[in-house]
Each structure stands twice: as C-alpha cells, then as structure tokens.
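>>> turn this into a structure:
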Amino acid sequence: MPSDAENFYISGPTHLINALYWSNEHHRRSVAASLVQGVYIQERDHQKKRQGPQALAPPWWNAFNFQLKEVLIDPEDNSIFGAVYEFQNQIYPTLKIPKYVIAFRGTLIKRKTVLQDFKLNFEITCNTLHRSPRFQVAMQTVQNFVDAAGAPNIWLTGHSLGSAIALLVGKNMCKRGYFVETYLFNPPFLSAPIESWIKDHESLKDGVRLAKSLLTAGLALAVQVSQHHESQEHDSFAMLCNWIPYLFVNPADHICAEYIGYFENRKKMVEMGAGIIERLATKNSIRSLVSGALGGDSEVWHLLPSAYLTTFDLGPSPDFMRAHGINQWWNPNFPYKSTLHSYDHL
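As a prediction, the model looks like this:
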C-alpha cells in the first residue's frame, strides 16, 4: 500500500487548489516544493509500476495547472531524478508565474536508487558533483529550455541532493549571463554544522565562526601571495551577486543549518568593521584553498554571495527526517523568518 505521504489529497497543500495567489511568496514556495515532491513520487510510481489511474504523482502538478513536459533520467541507474513542468493557460504573465519549472529530487532511500544517490552525495562532499552524468543531464536540459523560453520564464527547484544540483546549475547559468529564479530546499552546506551542534550558546557559536573566518581569510591571503596572485578585476564570486536564490533551511537539520551561521556571521563581521576579512572568508573554504594550492578545483559550489534565506522552526524536531523533509515547506501554518543577504553589503 502507498504511504499517505505519497498521496497529494492526504499530505499535499490542498488548501491552495482553489486559492492559489502567485503574488504570495508562501504560495510560490509551496508550489515549488510540491513539484519537487512530484519528482519523488514519479520515481516511486516507476519502481512500483503504478501507471494510469494507479499513479500517485500527477496530482502534485495538475493541482496547480502544470503538465509534465519532460522526465529526466539518470543514465547510470535509469532512475527519474528530475522533471520539467509546463504551466498551462498562462493568462497573467505579470504575476510571477513561470512557463517552465525544472525540479530535482533528493536522495530516495529505496533499493533501486539508494546506491547511486549516496554515490552522488559523496561526490557533493568531494566537490565533484559537476562531473556526474546526472548533473550533465540537468545542465543540458536547463540550457535547452533557457535557450528556447528565456531565463525569466523558468524556475529551478530541488530538495537536498536535488537542491545541490539546482544550485550548481544556477551558478553555471549565471556565469553564462542567465539569472534563473531558484528555490532550494534543505541545500547541503559542506561544513561542520555549528548551528545545530552548538545550541543556546550564541557567544560560543560566534567565537567559533570568527576564528574560522580569520583562519580562512589568512589562508586565502597566504595562497595569493605564495602563488603571486593579484586581485582579479572580474571576481567570479562577485559576478554571482545579482543572482539571489531562495534558500529554505530548518535550523534542526544539520545538513543545511550552517547556511544560517554562514550569512549571520557575514553580517556580524561587517558590524565589527571586519568586512574586508569576511569578503575573503565568505567565498573560500579551507578545503577549497588547500585543493587549489595543490592544483585541484578551488571553487566551492555551495557558497553564495547573495540569497533570500528563509528559516522554518517548529521547535525541537523529533527526528532528522522531519527537519530535513520536503513536506514542511508547504505547511500552511508556516512559522518563518526571511532575510535578504547581499554580497554588496560586505
């Protein structure tokens, strides 16, 4: 029997079926999350051979007037990892309605997908996700639809592993001159989760992050001097500052929680008059600097110049799966704090 979580009419945002306002940021967030859930359920339908009336995925997009345009298949395990949805009857083009939404699922812990998904999670930690066939399929698909419809008419969205793919695709599109609206749910942050490990000790968290920023900035300067690097007129990190993705983070989720500290520490460093130090620290990691010094890839895929950071917190989560789940993001009783963080302010 399918779980209730797979059934849109039991677990989905049914409150939006006849009351969807595209100008409402919470409604846009809920739709983006639902379309990601649609990718998860498509793969579950595929695994369980649910077709036609038995398929549970279609309501996750049909309810919001989308149709399935294209399915994205991982060439290594033949799983469905993404989908392109097309909005139907677009009669209000000024109301932030995308023509296409390209969505990517995260890790699906099922027999047919778990090995490949965990392999890709490992590639995230090794900063090699961009070399994977799954990412290459995603990148080419987004480029094709941007070429055909224009970047302003497209959204990217993903959850967990899928948000890592969406983020990296979005950054690459920026470097090609295209700014695509992007919704990232529980995106992985490759650093010790200070935010979720050190609770109720703000001064200790601030001290740890300050020390880390000083160490990172010092190492970045040392690498520049040792390799005789001059300040680049066109900073590739600064080039991304006008792209402002939406990040959705639960403080109890250790996979993504450190995005909160990453952006809050930048603000505090500026208030301390240490903005120059933080400009170096915010676009580097110790791992990337060491890798670059040894001739490897020095760009860090998960660091961002700017973002709308939205945090969700219902108090202590009973388990990791709840804090990391996609379903929290269409909760109609959404307790949130949303903050714009801009690199221009450093």
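>>> contacts and neighbour counts: CA atoms only from here.
Will do.
>>> mind checking the SS state of Lys69?
Following DSSP: H, G, I helix; E, B strand; the rest coil, the label given to Lys69 is strand.
>>> for Gly158, see how far away Glu264 is.
Going from Glu264 to Gly158 by CA to CA, to the nearest Å gives 24 Å.
>>> how about this one, so we can line them up?
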Amino acid sequence: MATWASALRLGRKETVDNGSGEEEEEEEAGIVEIERGSAKRKSNDEKGGAEDHPYDFHVCGPRNLSPPTWKDFFISSWKDPNYKRAAIACLIQGVYLLELDRQRHVSAPPAAAATADLAPRWWRPFNYRLTQALIDARDGSIYAAVLEWDRAAAAAALLLCRPAAAPRVVLALRGTLLSAATLRRDLLDDLRFLACESLRTSARFAAAANAAATAAATHGGTAVCVAGHSLGAAFALQISKSLARDGVHVDCHVFNPPAISLAAAWRRLRDGSAAEPAAVPTWEPHVYVNHGDYISGAAGGKGGAAMGKLFVAAPKMPQRFLEAHALQQWWSNDVELQHVPFASTVEEPKNENKRMKLFNF
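Next comes the predicted model:
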C-alpha cells in the first residue's frame, strides 16, 4: 500500500466483470493512487540519496554550461573564456566538496557515509577524473586535488580527443573551509600570508608545487592548469610564478586571491610604496576579483599588463562581502567582467590599483 498517495477522480467509463460473465459499464470515478515522490526517491537511491543537497551540481551549479561533446572536436567550448572560467571554478568547487565528503565519511553513521559523494559530480560533467588528492598530514584534510582528462568518459560521449584549450591536468586548490576539522590549519596559512605575504614555508606548498611540476614534466607545461580560490588562489599564484621562474609555464586561473598583507603595509610605511619584486615577463595568470570583496586583489602593479590578466566583476546590485567572495559567482550566467590592465586605474568607487599594490610576493 502506498504511503504517499493521492486520490484523483477521473470521471471515466470503466468496464467491470460482475462475475456472471456479463460485463457492465458503470460511471466509475476511479481512484488512482499516485505515489508522490516515488520517481524522486528512485532517483535519490540511484544517486546515493543526495539529490537535494544544496551543494549538488544540478542544484547550485551552472545552468547553461553544456558538457563537452563530439562537436568540441571541431569548435572547442574551452576556447570561450567564459566557458573556461566557469568550468575551472566548478573543478575548484569539487575540491571543497572532496574535503566535505571526507569529513562526512569520518563523522557520519555508516549508512549515511555510504551515500554517493558530491565532489565527483563537479568534474565528471567536464570529463575529468581524480588522480590524486593532496592531504595535509597534520589533520588529514584535503586541500588540493589533481584532476586529469578522462579519456574513457570522453570517448563515451564520442569525444575521441581532448578539445583545444582544455587542460590535460588541473591542480585545483581550495580556500579556507569554515569547518572544525580544517579551520586550524587553514587559518594558520591565512595568518602566514597576512604576516609574511608568502606561503612557501607552509607544509602544503611543497607538495602542491611538486604535484604541479610533476604534471608539467609529464604532459608539458601548456597542458597543465593551476587554479585556486581565496587561500587556494594565493597558493596557485605562488606555485605558478615559482614554476615560471624555473622556465616551466603553466596556465593559471585564480579567483578572489587575498591582497591584504602586513608585510606590504610595512613596506609602504618604510619606503613610501609597496616595492615590487622583479616581474616575470612570461608569467600571465588570469585573476578574477570582485569590487565588493575587501580581502581580494590582483597580482600586479609595476609589472604592467605582462604580469597577467585581471578581470573585475562589477555586479549590477550591491553585494554583501560573502557574496562578493564566493566561488559560485564565477560560474554564474549573469556575471559581467571588465578586463583591466594591471597598471591602469579602474574608474569605480573602489580603486583597484590601491589593492593591487598590496598584493606582492
């Protein structure tokens, strides 16, 4: 007997066998039982019971971002800067969820922990697979992941080769996660950057840089993308710049990188300006910031446009800080970006140049 049922009177003719071999028609308002949510429950069972999770790809992910198909062999979607920005942001979101999935497996009852993970749903639509999770040995948290182009998944979609401009390997680094399991180590790195303007002394830096260098040595620098959000963006910038100084040039996309630094503020007080280190001419990161994000800025200044490409989101409506710093905005369909040369001034209520001068390493 159905638990969730609704009776609908259809007012139709039904033929009934009265047991004597004669059939009689009667005006029967038939009662049809409809099991509400039966299809939904079936779908939930197939997906591991997490269909309605607020962080699921189909709930908060991009709406009009189609997965790669055989057509990308001729016209690659990855050549569209908006597509590439949104796709890479989704891959970084997968790293956030990779850590949250890990925490759920540790703390949840066995029945709940057995449900399907959310993280893979953020890279599978783009035909990527997880090849390595970078784990902080001190607390067991996952702070980065190496994602590689999945040939088998692509072949199933009749995409026999990787589309042009699609990275072969992506090193994605998450930012600070406000969770008891990760907050201590994440905040230590936040404070490290705030005080020293460098993350090279972090235990996470060496492992992430080694993963990027290994991928570049295996597949070539041009086939590797290093990407991050917030604290992860600071790691990504410093890793890609370090590789560029060694002659290894990788693609770099960072979202809401931190720009506040006591070290830069001290240089400004001491020297009258935040002295810039020597620019790396061939280092061109793609930096995405929002006017309403007070802790983010861009890597640039005296290095000029050769230091990278700065994209500033100027929302039509006022945003709260958490909205301006959120990763979700970067795969939104209605985000409007302004490409700003690093050495120029943005004619907006907040001058980006002031924040750029704080972001030096």
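>>> TM between them?
The TM-score (TM-score structural alignment, normalised by the length of the first structure) is 0.70; 269 aligned residues with a CA RMSD of 2.9 Å.
>>> trace Tyr294 of the second structure over to the first structure, please.
Aligned by TM-score structural alignment, Tyr294 of the second structure pairs with His254 of the first structure.
>>> its match - how many residues pack around it?
The burial count assigned to His254 of the first structure is 23, neighbours taken as other CA atoms under 10 Å.
>>> what is the aligned counterpart of Trp243 of the first structure in the second structure?
Counting by TM-score structural alignment, Trp243 of the first structure lines up with Trp283 in the second structure.
>>> surely that match touches Lys309?
No. Under the criterion of CA atoms under 8 Å, Trp283 of the second structure makes no contact with Lys309, lying 10.0 Å away.
>>> so what's the counterpart of Gln42 of the first structure in the second structure up against?
Residue pairing (TM-score structural alignment): Gln42 of the first structure is matched to Leu98 of the second structure. For Leu98 of the second structure, the contact set (CA atoms under 8 Å, 6 or more residues apart in numbering) comprises 117-120, 142.
>>> and if we set it to 6 Å?
For Leu98 of the second structure, the contact set (CA atoms under 6 Å, 6 or more residues apart in numbering) comprises Ala119.
>>> same question for the one 4 residues further on.
Remark: with contacts taken as CA under 6 Å, 6+ apart, Arg102 of the second structure is in contact with nothing.
>>> can you pull out the helices in the stretch 251-361 of the second structure?
262-271, 321-325, 352-356 (DSSP state H, counting those that start in this stretch).
>>> actually the stretch 1-150 of the second structure, not the one I typed
38-47, 57-60, 81-107, 110-113.
>>> distance of the corresponding residue of the second structure for Trp60 of the first structure from Leu98 of the second structure?
For Trp60 of the first structure, the aligned residue in the second structure is Trp122 (criterion: TM-score structural alignment). Separation of Trp122 of the second structure from Leu98 of the second structure (CA to CA): 10 Å.
>>> helix, strand, or coil at the aligned residue in the first structure for Leu191 of the second structure?
Aligned counterpart of Leu191 of the second structure in the first structure: Phe122 (TM-score structural alignment). Three-state call for Phe122 of the first structure (three-state DSSP): helix.
>>> where does the match of Trp243 of the first structure sit relative to Glu33 of the second structure, distance-wise?
Distance, Trp283 of the second structure to Glu33 of the second structure, using CA to CA: 65 Å.
>>> compare the two (neighbour count), which wins?
For Trp283 of the second structure and Glu33, the more surrounded residue by other CA under 10 Å is Trp283, and the numbers stand at 23 against 13.
>>> can you report how many residues neighbour Glu352 of the second structure?
Residues contacting Glu352 of the second structure under the criterion other CA under 10 Å number 23.
>>> please determine how far it is located from Lys316 of the second structure.
According to CA to CA, Glu352 of the second structure and Lys316 of the second structure sit 18 Å apart.
>>> do Lys47 of the second structure as well
As judged by CA to CA, Lys47 of the second structure and Lys316 of the second structure stand 37 Å apart.
>>> buried residues in stretch 161-169 of the first structure, which are they?
Residues of stretch 161-169 of the first structure classed as buried by neighbour count (16 or more other CA atoms under 10 Å): 161-169.
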